[in-house]
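> My questions are about this predicted structure, shown below with the sequence.
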Amino acid sequence: MNYRFLLTRRWLSFLVLAVVVAAACAGLSKWQMDRRNQAVAEIRRVQQNYVKPPVPFEQVEQYFSVSDPEIKWTTVTLSGRYLPQDQRIVRNRPNNSAPGYEILVPFRLGTGDTVIVDRGWLPIGNLRSGYPDVVPSPPAGNVEVIIRIKPSEQALEGRTAPEGQLPSIALPVYAKQLEYPLLTGSYGLMASESPAPDVSPQQLSMPAVQEGSNLSYAMQWLTFGILAFVGFGHAARQQARIAKEEHEDQRQSGSHDPALQVRREDKARKRNTSDDEEDALLDRLGL
């Protein structure tokens, strides 16, 4: 079969389209694989760090200044006191798919450093829009808190919050609202307090240790990219087959060859002219 038609502008355009589709699918496949790799790394950190015995603050102090992803979920013991006058409520924080808030309170350690403790989650309130109904107070005086390290979040550009609230747990943004230094690399997600208060915010659930569907999505996008070339190849083969059949039909019947048709008509006209001249001659002779 002849594939010279692939060099025409029309088929080159089809090839470019197939390449673009395949490249887009490959990019989406890589994006899904990157998300899957992030999920696997997070699962590994949870499994390694979440249930380990707590370590003293002094062993991980540097990670509260500069976060390290590998330290996430490490359990740490803090000793000091809460500074409830600078407490903040973080908006739009779902827990098990339920909307609500998280409560952040600065915690002054015996070393003089101040870190942020996320005391837990509260559901949306019914008394005042945009606020929880009740915010439990932290224990007064000296407290021992067991927390799990989490890195500071990114600031949400263009997002604001009412006074006493934050749109995200962006520690540098929080630090600007305080009159004392704050360690802004990581904060602590509270696991327990001693002495325990009568009422506490709800503790956040342990992170899921399931990869999700990213791997299957990545394979699907990769398959779609391959199918773009398969479809192009199939269409080209069909076009070549059709062209071959048309060529064979023309060769067998000649009915589709314009040049051959003209030659046949010329021959027919010549035959007709010769016959007419012969008849005229016979008439003149009286035959």
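Received it, and whenever you're ready, just let me know what you need.
> use CA for all of it now, contacts and neighbours both
Fine.
> so what's the closest residue to residue 209 other than its chain neighbours up against?
Leaving aside its chain neighbours, residue 209 sits nearest to residue 43 (5.1 Å; criterion: Cα to Cα, 6 or more residues apart in numbering). Shown in contact with residue 43 (Cα atoms under 8 Å, 6 or more residues apart in numbering): 208-211.
> Out of the residues you listed, list just those in strands.
The strands, defined by DSSP state E, take in nothing from the contacts of residue 43.
> here comes the other one, which I'd like you to weigh against the first:
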Amino acid sequence: MATIFIPNPPHHQPSHHWALLREKHARGALMLMALIALTVFLGVWQLWRAQQKSQLLAEIAQQQALPPLAWSHGVPPAWRRVQLQGQWLNQYEIWLDHRIHEGQVGYQIVTPFRLKDGSIIMVNRGWWAAGEQKLPLPAKQAPMVQVQAWPRYLSLGSSAVDGRIFQNMDPGRFAAWAYLPLPSAYAIAMQNDTGLAAIEAERPFGVERHLAYALSWFLMAMCGWFLLRRYYLKA
């Protein structure tokens, strides 16, 4: 009887299904490793942001500790207390709507101040309760202010200006509304006029938030590494 030799018997050939499983296994491992690398990168980036924010806060504290400057020309230094020299433009005062103070809704009264060189500084004079019968008193004396960064806001649509009521402190929209030059800076008054509640000077949030974000990303990376060892790197 003749013997027939088959080079690759069917039961020795790897199944197509098993090949697909191995391919999916490899792709899953690569995707998980990419995810681990991404979360580690994001964690390191948050640590770098925390260091940058710490330096910024130190610079702000240093600026705020310096004695006030008399300021009449150009853009004042950020976060510095300055005594503005020029004149108020009360006729172009605007009210920022829906501002909360001690649980009440009202307005923040922002009045432009023109320096001697013509530069415009937007000065937030304080908070005014909604529904008050009397209007805020016009600004008179040259103000002592603390220069701030421009307030950030999210605009979901172009909201129309209602008289002097604005939804946000938008320098471009204000300049177009008042037919004035584009304001060069934004500041908060250190002394408040009668009837206006004081507005606290704003500062960037501290490094704690960045550290918390970094910890979250590193924990996600650790979870990814555990899954990689558990399901893809088994012997």
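Arrived safely, thanks for sending. Nothing here was measured: the structure is a model prediction, and the numbers come from that model.
> Of the contacts of residue 43 of the first structure, select the buried ones using a ChimeraX command.
In ChimeraX syntax, the buried subset of the contacts of residue 43 of the first structure is picked out as below (16 or more other Cα atoms under 10 Å):
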select :211
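> in which helix or strand would I find the equivalent of the residue nearest to residue 209 of the first structure over in the second structure?
In the second structure, the residue paired with residue 43 of the first structure is residue 57, using TM-score structural alignment. Counting by DSSP states H and E, the element that carries residue 57 of the second structure is helix 16-65.
> Determine how far that helix lies from the middle of the whole chain.
Distance of helix 16-65 of the second structure from its chain centroid, counting by Cα atoms, centre = their mean, to the nearest Å, is 20 Å.
> which strand of the second structure spans the most residues?
Per DSSP E, the second structure has its longest strand at strand 104-115.
> after superposition, how close is that strand to the first structure?
Taken over the aligned residues, the distance from strand 104-115 of the second structure to the first structure averages 2.6 Å (mean Cα distance after the TM-score superposition for the first structure).
> Can you point out the buried residues in that strand?
Going by neighbour count (16+ other Cα under 10 Å), the buried part of strand 104-115 of the second structure is 106-115.
> ok, now stretch 27-40 of the second structure?
By neighbour count on 16+ other Cα under 10 Å, the buried set for stretch 27-40 of the second structure is 29, 32-33, 35-36, 39-40.
> do the same with stretch 27-35 of the first structure
Residues 27-33, 35 are the ones in stretch 27-35 of the first structure that count as buried (16+ other Cα under 10 Å).
> same check, this time on stretch 227-235 of the second structure
So for stretch 227-235 of the second structure, counting by 16+ other Cα under 10 Å, buried means residue 228.
> Just tell me the aligned range of stretch 163-176 of the second structure in the first structure.
Using TM-score structural alignment, the residues of the first structure aligned to stretch 163-176 of the second structure are 163-176.
> what's in contact with that stretch?
Residues from elsewhere that reach stretch 163-176 of the first structure, judged by Cα under 8 Å, 6+ apart: 87-92, 152-156, 159-161, 181-186.
> next one: stretch 179-186 of the second structure
Under the criterion Cα under 8 Å, 6+ apart, residues 74-76, 119-124, 147-150, 171-172, 174-175 lie in contact with stretch 179-186 of the second structure.
> do stretch 45-56 of the first structure as well
If you take Cα under 8 Å, 6+ apart as the criterion, stretch 45-56 of the first structure is touched by 70-78, 146, 148, 207, 209.
> ok, 10 Å please
Under the criterion Cα atoms under 10 Å, 6 or more residues apart in numbering, residues 39-42, 44, 69-79, 146-149, 206-209 lie in contact with stretch 45-56 of the first structure.
> I'd like to know which of those residues are buried.
Buried members of the contacts of stretch 45-56 of the first structure, scored by 16+ other Cα under 10 Å, are 39-40, 42, 71-79, 146-149.
> picking that back up, next, give me the two most distant ones among the buried residues of stretch 27-40 of the second structure.
29 and 40 (16.5 Å; Cα to Cα).
> How about residue 140 of the second structure, nearest residue that isn't a chain neighbour?
Leaving aside its sequence neighbours, residue 140 of the second structure sits nearest to residue 88 (Cα to Cα, 6+ apart; 7.0 Å).
> Which residue in the first structure aligns with that neighbour?
Using TM-score structural alignment, the equivalent of residue 88 of the second structure in the first structure is residue 82.
> can you pull the contacts of its match?
Applying Cα under 10 Å, 6+ apart to residue 82 of the first structure gives the contacts 105-109, 114-117, 137-143.
> Let me know the closest of the residues you listed to residue 190 of the first structure.
When the contacts of residue 82 of the first structure are ranked by distance to residue 190 of the first structure (Cα to Cα), residue 117 comes first, at 6.3 Å.
> mind checking what that closest one lines up with in the second structure?
Aligning on TM-score structural alignment places residue 117 of the first structure opposite residue 123 in the second structure.
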